[in-house]
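Asks: Have a look; sequence and predicted model below, questions after that.
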Amino acid sequence: MRIGILAKAAGVSVPTIRYYESIGLLTPPARQGGQRIYASEDVKALSLIRHCRDLDFSLDETRDILASVQRRLPCSDTKSFAEQHLRSIRKRIAELRALEATMASLVSGCETTCCGSTAPDCVILQPGQVNCG
């Protein structure tokens, strides 16, 4: 199949396929008459890549997962990737909660101290006004 058909089948754009090929995430196929000709395995690989990206795995993590699938490694390897990713997500959530608390405090401080002043005097823009966690 040609690249446009592959893109439609996998739910990605043609530039995305070319990008994945350029970074080695997807192996460029053989060419026929100057055009790339893809197989059904490429649809599966792209669908897996897209799924991993939807789950917010990095490109490097996605590359590792794709390799484990292609080498038919045990599911426990995939579980390990997922557990590590889950720890990373939980850490980011904690960091975002701390940031949320900081921003809420800054907004509250602005409401009580900045009414009518100019932006350069705003408490939100003053370093060290709030303990950031």
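Replies: Everything's here; your move.
Asks: contacts, neighbours, all on C-alpha from now
Replies: Fine.
Asks: was I right about Leu25 contacting Arg63?
Replies: Yes. Counting by Cα atoms under 8 Å, Leu25 touches Arg63, with 5.9 Å between them.
Asks: between the two, which one's more packed in?
Replies: Leu25 (21 against 17; other Cα atoms under 10 Å).
Asks: Spell out, range by range, the helices that occur in the protein.
Replies: 3-10, 14-22, 40-54, 59-70, 75-113 (DSSP state H).
Asks: Determine the angle, from 0 to 180 degrees, between the third one and helix 14-22.
Replies: The one in question is helix 40-54. 100 degrees (axes from the mean of the first three to the mean of the last three Cα atoms, to 10 degrees).
Asks: Next, find the distance separating the most centrally placed residue in the chain from Thr113.
Replies: By Cα atoms, centre = their mean, the chain has its centre lying nearest to Asp56, at 3.8 Å. For Asp56, the distance to Thr113 equals 40 Å [Cα to Cα, to the nearest Å].
Asks: hold the first one in mind and look at this next one:
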Amino acid sequence: MNIGEVSRASGLPAKTIRYYEDIGLVRPARGANGYRDFSDQDAHKLAFLGRSRSLGFSIEECRTLLSLYEDRDRASADVKALAAEHLDRIAQKIDELQALKSTLETLVTRCHGDDRPDCPILDDLAGRDALTA
């Protein structure tokens, strides 16, 4: 299958597929004309990579996951450990985002949003203690 067909089959843009080929995540065969010739297995790998990336796994984590997927002697504990580490990072990021949200909510609440020039949001961004004003 050509790159357009594998793009439709995997749900990934051709540019992403070319990138994954460049970094060695997929290695399609080449026809006599030099064009890529993707197999069903390549399409499956690309869909796997797309799903992994949509869950926020890094390229290197995707490389590891793909390697584990292809290794029939793998231990599921290895896969679980990788996913658990990723989940911990997501939970940490959520905590950070919730703290940002709380700070911004406070600043937005304290800002009068009128014609006056004083603004607790700008004061905070400038390093002034806007929250005690």
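Replies: Great, that's in hand. Being a predicted model, the structure only gives us computed values, none of them experimental.
Asks: what's the TM-score here?
Replies: Superposed pair, TM-score by TM-score structural alignment, normalised by the length of the first structure: 0.85. Supporting alignment: 127 aligned residues with a Cα RMSD of 1.7 Å.
Asks: thinking again about what came up before, nearest approach to Gly33 of the first structure belongs to which of the helices of the first structure?
Replies: helix 3-10 (13.5 Å; Cα to Cα).
Asks: Could you give the separation of the closest one from the chain centroid?
Replies: Distance of helix 3-10 of the first structure from its chain centroid, counting by Cα atoms, centre = their mean, to the nearest Å, is 21 Å.
Asks: which helices and strands does it pack with?
Replies: Secondary-structure packing of helix 3-10 of the first structure (3 or more Cα pairs under 8 Å, 6 or more residues apart in numbering; DSSP states H and E): helix 14-22, helix 40-54.
Asks: Next, format these as JSON lines and append mean neighbour count and distance to Arg90 of the first structure.
Replies: Shown next, in JSON lines, are those (neighbours: other Cα atoms under 10 Å; distance: least, Cα to Cα, whole Å):
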{"stretch": "helix 14-22", "mean neighbour count": "14", "distance to Arg90 of the first structure": "28"}
{"stretch": "helix 40-54", "mean neighbour count": "16", "distance to Arg90 of the first structure": "17"}
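Asks: could I get those helices as JSON lines with distance to Gly128 of the first structure?
Replies: Conversion of these to JSON lines gives the following (distance: least, Cα to Cα, whole Å):
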{"stretch": "helix 14-22", "distance to Gly128 of the first structure": "43"}
{"stretch": "helix 40-54", "distance to Gly128 of the first structure": "37"}
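Asks: Out of the ones you listed, which gets nearest to Ala82 of the first structure?
Replies: helix 40-54 (10.2 Å).
Asks: Would you mind confirming that Leu131 of the second structure is in contact with Val108?
Replies: No. Taking contacts as Cα under 8 Å, Leu131 of the second structure lies outside contact range of Val108: 10.7 Å.
Asks: would you list the helices of the first structure in TSV and tack on distance to Gly34 of the first structure?
Replies: Compiled in TSV, those are given as follows (distance: least, Cα to Cα, whole Å):
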stretch	distance to Gly34 of the first structure
helix 3-10	12
helix 14-22	15
helix 40-54	18
helix 59-70	27
helix 75-113	37
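Asks: For Gln126 of the first structure, which of these is the nearest?
Replies: helix 75-113 (9.6 Å).
Asks: The closest one to helix 59-70, inter-axis angle?
Replies: Going by the same axes, to 10 degrees, helix 75-113 of the first structure makes 160 degrees with helix 59-70.
Asks: now for Asp114 of the second structure: what does it line up with in the first structure?
Replies: Aligned counterpart of Asp114 of the second structure in the first structure: Cys115 (TM-score structural alignment).
Asks: Burial check on that match, number of neighbours?
Replies: Neighbours of Cys115 of the first structure (other Cα under 10 Å): 10.
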